[in-house]
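**Q** Okay, predicted coordinates and the sequence, questions at the end:
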Amino acid sequence: MLADPAFLTRRTFLQASAAAASIAALEAWGFADEADPYGGFKVGLQSYSLRVYDADDALKHTRTLGVRYWESFPKHVPLSTLPAQVEESRQRLADAGVTLLAYGVVPFSPDETKARELFDFAKAMDLKSLSADPEPNAETFDLLDKLVEEYDVAIGIHNHGPGHRYDKADDVLKWVRDRHPKIGACVDTGHYLRSDEDPVEVIQKFGPRVFGVHLKDVRSIRSEQDIARLSRELPEHRVNMLKREGKIFTILGEGELDVVGTLRELRKLNYDSVVALEYEESEQNPLSDIELCLASVREAVKRLD
């Protein structure tokens, strides 16, 4: 992650906090309920944050980071309903002390056979929700209406920023507002910021239809000098985003996301699924940055009361 002098003092504080939390996590594999640093939120990871690692290492790092909840993507938990594969995945998670609450992002179409495979998997893994990118047509949503009722598994439609079919909150709302109560949103805070929407207001719009959260932060870059410098340092796909949007992803709490406000709205909703940090930067060595992001969440929790 690129250093910015404006954030060095705060980052130094968060680094100390993150280091202390990691040491505590290593000393105690379990968690003491009386000392929950996340205030009752099921803070964890979208395992895509650890995509450079295999499943065993990703789980080990998750616990070292001091969290125990996942939304997984397919590399870490294969999307299979074969009994042997399901048992292997469940045992691996149990041995690591990580609870899988959600999975995604998965596609849906009017194909009922493929849709049922996804819901069968969700049921076999005891998931609360699937983060999804359904085709925007009546046939697909009619099918989802039926399956969420039958399986008691929620669907959270994942926004993916400018240019995506689910760009802004209204692009999701128009498809879910008259549907089964278990069809709603997976709110990706970073992508909503990219789309110039306030995630706090987005959560308010969706209310009880919030079934997933991906915590990301975004920072706007205005200076031509900074844009030129970052264009030399960032990977190509991030340079393209910077040039199109004038924004980059950053450490949680160092950008435009109101972390306290986001958690406050989730608390009002009694949101009880995973609050999944999804940190996509520093792909080859993400752990120190993820520690800083989690420290920012803990800091925000302290400011809720």
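**A** Sure, I can see it.
**Q** Going by C-alpha atoms from here, please, whenever you check contacts or count neighbours.
**A** Noted.
**Q** Can you list the buried residues in stretch 86-99?
**A** V86, S89, R90, R92, L93, A96, G97, V98, T99 (16 or more other Cα atoms under 10 Å).
**Q** Which ones among the residues you listed map onto strands?
**A** Mapping these onto strands (DSSP state E) picks out T99.
**Q** centre of the chain versus the longest helix anywhere in the chain, how much separation?
**A** When the chain is parsed with DSSP state H, its longest helix is helix 8-27. The chain centroid and the centroid of helix 8-27 are separated by 21 Å under Cα atoms, centre = their mean, to the nearest Å.
**Q** outside of that helix, which residues touch it?
**A** R63, T64, L65, G66, E291, L292, L294, A295, S296 (Cα atoms under 8 Å, 6 or more residues apart in numbering).
**Q** Please produce CSV containing those residues, extended by secondary structure and distance to A122.
**A** Output for those, formatted as CSV (DSSP: H, G, I helix; E, B strand; the rest coil; distance: Cα to Cα, whole Å):
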residue, secondary structure, distance to A122
R63, helix, 23
T64, helix, 27
L65, coil, 26
G66, coil, 25
E291, helix, 29
L292, helix, 31
L294, helix, 27
A295, helix, 31
S296, helix, 31
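**Q** Weed out the non-buried ones from those.
**A** Counted by 16+ other Cα under 10 Å, these give R63, T64, L65, G66, E291, L292, L294, A295, S296 as buried.
**Q** what's the helix or strand for the most centrally placed residue in the chain?
**A** Central residue of the chain (Cα atoms, centre = their mean): H214, 2.4 Å from the mean position. If you go by DSSP states H and E, H214 is part of strand 210-215.
**Q** Which elements pack onto that strand?
**A** strand 129-134, strand 154-158, strand 183-188, helix 189-194, strand 274-277 (3 or more Cα pairs under 8 Å, 6 or more residues apart in numbering; DSSP states H and E).
**Q** Would you tell me which one of these is buried the most?
**A** Most buried of these, by mean neighbour count (mean count of other Cα atoms under 10 Å): strand 154-158, with a mean of 29.
**Q** Rebuild the buried ones among the contacts of helix 8-27 as a markdown table, extending it with distance to T9.
**A** Output for the buried ones among the contacts of helix 8-27, formatted as a markdown table (distance: Cα to Cα, whole Å):
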| residue | distance to T9 |
| --- | --- |
| R63 | 27 |
| T64 | 25 |
| L65 | 22 |
| G66 | 24 |
| E291 | 16 |
| L292 | 13 |
| L294 | 17 |
| A295 | 14 |
| S296 | 13 |
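**Q** Out of the residues you listed, the closest to T262 would be?
**A** S296 (12.5 Å; Cα to Cα).
**Q** then this one, side by side with the first:
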Amino acid sequence: MNPRILLALALLASSLSGALQAADAVRDDHAAEQLGWHLATKCYTFNKLTLVETLAITRRLGLRYIEINPGQRFSAEQPVNTDHKSTPELRAAIAQKLAEYGVTALGYGVVPLGKDTVADRAVFQYAKDLGIGVLVSEPGADAFATLDTLTAEFGIKVAIHDHPKPSPYWNPESVLAAIMGHSAAIGACADTGHWARSGLDPVACLKQLDGHVISAHFKDTDKIGQGARDVPLGTGKAGLAAMLGELKRQHFKGLLSLEYESGASGETLIAELQQCIANFDKAAGDLAK
């Protein structure tokens, strides 16, 4: 059978049972959704677990969205990578599990993109197959002409991520310089935690990127500076209310991935993520009034 037909049939069949996996947590995300903010699990937070396990935790947390991580395995029974090199059959299985858990994949990354049109097209096709609208990457300087073409062809955006040095995109100025003269579908993935670790004020960075923020890896940290550690949103120095206030001022609508790298695991990690979500929802509620 044609692989595209196989994937379409899997999507159709799984959509009929999309409510099979009910959320364990009762979360009121009305304010966030009203503002156009889709708080998602960044699958890297659970990189030692499988995608299926991550979907179960996502629903336990009351979240409805994920950003897929290229290095994550699919399941204990099928410990194969869920990245863009996956087979059509695995993509169909991923789509089915997403629908079963009632979770939507909005992003994929951080994934390499370069000037190789064939290699890049495979990444975009993977995103299209799973209904993903944002690719998060740190593309080479020679990649942007190709990305202009592919973002237009596929209707998929590229968000440039800001790992600390030696990444060339560690600060907003470098991102703005890279995207100048290119498609509006190419912008920033605002990793607020990495900005803090680079000694940058996350709120000021968001202001610099006004109009160019496509998505975020949304974090709070215990300090601004080298060695800053992730802490629950709203308990650190990044300024949760101020960051969200700036995003609202910019009329940002889109993917905010909850990536959490505190070193916690098990139920401690779950509890800290629950605190992140509760504080995020309260701040969103205040801004939606």
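**A** Yep, it's here. Quick caveat: nothing in here was measured; it's all calculated off a predicted structure.
**Q** so the helix or strand following the longest helix of the first structure aligns onto which residues of the second structure?
**A** Sequence order places strand 42-46 as the next helix or strand after helix 8-27 of the first structure, per DSSP H and E. Alignment of strand 42-46 of the first structure against the second structure: residues 38-42, by TM-score structural alignment.
**Q** what does that stretch contact?
**A** With Cα under 8 Å, 6+ apart, stretch 38-42 of the second structure has contacts from 32, 58, 63-69, 217, 253-259.
**Q** With stretch 278-289 of the first structure instead?
**A** Here stretch 278-289 of the first structure has contacts from 1, 45-52, 61, 65, 214-216, 249-251, 290, using Cα under 8 Å, 6+ apart.
**Q** Just the buried residues out of those residues, in PyMOL syntax.
**A** In PyMOL, a selection of the buried entries from the contacts of stretch 278-289 of the first structure looks like this (16+ other Cα under 10 Å):
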select buried, resi 45+46+47+48+49+50+51+61+65+214+215+216+249+250+251+290
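**Q** So for stretch 15-32 of the second structure, first residue to last residue, what's the gap.
**A** Stretch 15-32 of the second structure stretches 25 Å from its first residue to its last (Cα to Cα, to the nearest Å).
**Q** let me redo that: stretch 31-43 of the first structure
**A** OK, stretch 31-43 of the first structure end separation, Cα to Cα: 13 Å.
**Q** tell me which residues in it are buried?
**A** P37, Y38, G39, F41, K42, V43.
**Q** pretty sure the third one contacts V301?
**A** Yes. The pair G39 of the first structure and V301 qualifies as a contact (Cα atoms under 8 Å) at a distance of 6.2 Å.
**Q** Which of the helices and strands packed on strand 210-215 of the first structure sits closest to E256 of the first structure?
**A** Across those, closest to E256 of the first structure is helix 189-194 (Cα to Cα), at 7.5 Å.
**Q** which outside residues touch that closest one?
**A** In contact with helix 189-194 of the first structure (Cα under 8 Å, 6+ apart) are residues 159-162, 167-169, 198-199, 213-218, 245, 247, 249, 256-257.
**Q** Could you tell me which of the residues you listed are located in strands?
**A** V213, H214, L215, D217, V218, K247, F249.
**Q** Excluding chain neighbours, what is closest to the counterpart of the fifth one in the second structure?
**A** Aligned against the second structure by TM-score structural alignment, V218 of the first structure finds its counterpart in T221. Counting by Cα to Cα, 6 or more residues apart in numbering, D230 is the residue found nearest to T221 of the second structure once chain neighbours are left out, at 4.4 Å.
**Q** do the same with G207 of the first structure
**A** L269 (6.7 Å).
**Q** What lines up with that neighbour in the second structure?
**A** L269 of the first structure maps onto Q250 in the second structure, by TM-score structural alignment.
**Q** got it, and E254 of the first structure?
**A** In the second structure, E254 of the first structure lands on T235 (TM-score structural alignment).
**Q** Helix, strand or coil: sort out its match for me.
**A** coil (DSSP: H, G, I helix; E, B strand; the rest coil).
**Q** so P208 of the first structure touches R267, yeah?
**A** No. In this structure P208 of the first structure lies outside contact range of R267 using Cα under 8 Å: 11.2 Å.
**Q** First-to-last residue distance for stretch 180-198 of the second structure?
**A** Where stretch 180-198 of the second structure begins and where it ends lie 23 Å apart, using Cα to Cα.
**Q** Kindly apply the preceding question to stretch 159-173 of the second structure instead.
**A** Termini of stretch 159-173 of the second structure sit 15 Å apart (Cα to Cα).
**Q** if we can go back for a sec, list the residues that contact the match of E254 of the first structure.
**A** D220, D222 are the contacts of T235 of the second structure under Cα under 8 Å, 6+ apart.
**Q** now swap in L118 of the first structure and tell me
**A** L79.
**Q** Counterpart of it over in the second structure?
**A** Match for L118 of the first structure (TM-score structural alignment): V123.
**Q** Shouldn't its match be within a helix?
**A** Yes. Applying three-state DSSP, one finds V123 of the second structure inside a helix.
**Q** Which residue comes closest to G254 of the second structure once chain neighbours are left out?
**A** W37 (5.3 Å).
**Q** for G211 of the second structure, same thing?
**A** That would be Q250: by Cα to Cα, 6+ apart, it lies 6.4 Å from G211 of the second structure.
**Q** What distance do you get for the one you found to R121 of the second structure?
**A** Q250 of the second structure is 31 Å from R121 of the second structure, by Cα to Cα.
**Q** ok, these two, which is more surrounded?
**A** More neighbours surround R121 than the other of Q250 of the second structure and R121, with 19 against 16 (other Cα atoms under 10 Å).
**Q** check which helix or strand covers the spatially closest residue to that one that is not a sequence neighbour.
**A** Distance criterion Cα to Cα, 6+ apart; nearest residue to R121 of the second structure, sequence neighbours excluded, is L150 at 7.1 Å. Assigned by DSSP H and E, L150 of the second structure belongs to helix 144-154.
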